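Asker: Quick check, what structure comes out for this input:
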Amino acid sequence: IGTSYDAAATAFCFAWMENQVMAAIKSVPLGQTTGQQILFSLRPEIAATIDAASGLKDDEIVSFAPLLGILSSRHALQYSRIFRS
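Answerer: Just a heads-up that it's a prediction; the model follows:
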């Protein structure tokens, strides 16, 4: 689509981070303004993360999060769920 790697990676990282902040806003008493301040303060982290990721070789890229898989499977069995999916 003609988008550069940096632009696509920045958009992806921001969208992921915004999703996490929105979940935090719904989960704890955190206002919209505070959420926006958090996103604003994390902007340098996006650039640093993209720089670090772009320097990785293919065999250095992994997504290993076994605890995430375990917790995800338990999500459906919880008595009370905050976000129904």
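Asker: CA atoms for contacts and neighbours, from now on please.
Answerer: Noted.
Asker: residue ranges of the helices in this protein, please?
Answerer: Under the criterion DSSP state H, the chain carries helices at the ranges 5-27, 32-41, 43-54, 66-75.
Asker: how about a markdown table for those, with mean neighbour count added?
Answerer: Formatted as a markdown table, those follow (neighbours: other Cα atoms under 10 Å):
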| stretch | mean neighbour count |
| --- | --- |
| helix 5-27 | 14 |
| helix 32-41 | 13 |
| helix 43-54 | 13 |
| helix 66-75 | 10 |
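Asker: Look up how far residue 40 lies from residue 17.
Answerer: 11 Å (Cα to Cα, to the nearest Å).
Asker: another one to check against the first:
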Amino acid sequence: MTIHVDIARSHATLAELAAQAENGEEIVLSRDGQAVAVIRAAAVPETPRFRFGALAHLGPLTDEEANVFLQPDPEFIEAAEAADEDDLYR
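Answerer: Now for the predicted structure:
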């Protein structure tokens, strides 16, 4: 939705108009009934995702792919908890 505001009124309510623009409203400032300026929310650039050197050509990792590196390996845990060294080779 577009909100039309006279410039004389906008001086007193600039903070309120900025908050409305942040919420997706488009504010048209006018003088004597003629549009002078438009206030919109600024475009926020998307934060870049991590890319690992040799795999960078494959694009950014998803959250699921990145979390694989943070989870413990069940085989290593089993080997660490083995009571006998022979259990490692079975």
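Asker: After superposition, what is the TM-score?
Answerer: Remark: TM-score between the superposed chains equals 0.26 [TM-score structural alignment, normalised by the length of the first structure]; 38 aligned residues with a Cα RMSD of 3.8 Å.
Asker: give me the element the closest residue to residue 6 of the second structure other than its chain neighbours is part of.
Answerer: Excluding the flanking residues, the one nearest residue 6 of the second structure by Cα to Cα, 6 or more residues apart in numbering is residue 30, at 4.9 Å. Residue 30 of the second structure is located in strand 26-31, with elements delineated by DSSP states H and E.
Asker: Okay, buried residues for the helix or strand following that strand please.
Answerer: Proceeding C-terminally, strand 26-31 of the second structure gives way to strand 34-39 as the next helix or strand, assigned by DSSP H and E. By neighbour count with 16 or more other Cα atoms under 10 Å, strand 34-39 of the second structure contains the buried residues residue 39.
Asker: tell me what strand 34-39 of the second structure is packed against?
Answerer: Other helices and strands packing on strand 34-39 of the second structure, by 3 or more Cα pairs under 8 Å, 6 or more residues apart in numbering; DSSP states H and E, are strand 26-31.
Asker: Just the angle for the strand it packs on relative to strand 34-39, thanks.
Answerer: Using axes from the mean of the first three to the mean of the last three Cα atoms, to 10 degrees, the interaxial angle of strand 26-31 of the second structure with respect to strand 34-39 works out to 140 degrees.
Asker: buried set for strand 26-31 of the second structure?
Answerer: Of the residues in strand 26-31 of the second structure, those buried under the neighbour-count criterion (16+ other Cα under 10 Å) are 26-30.
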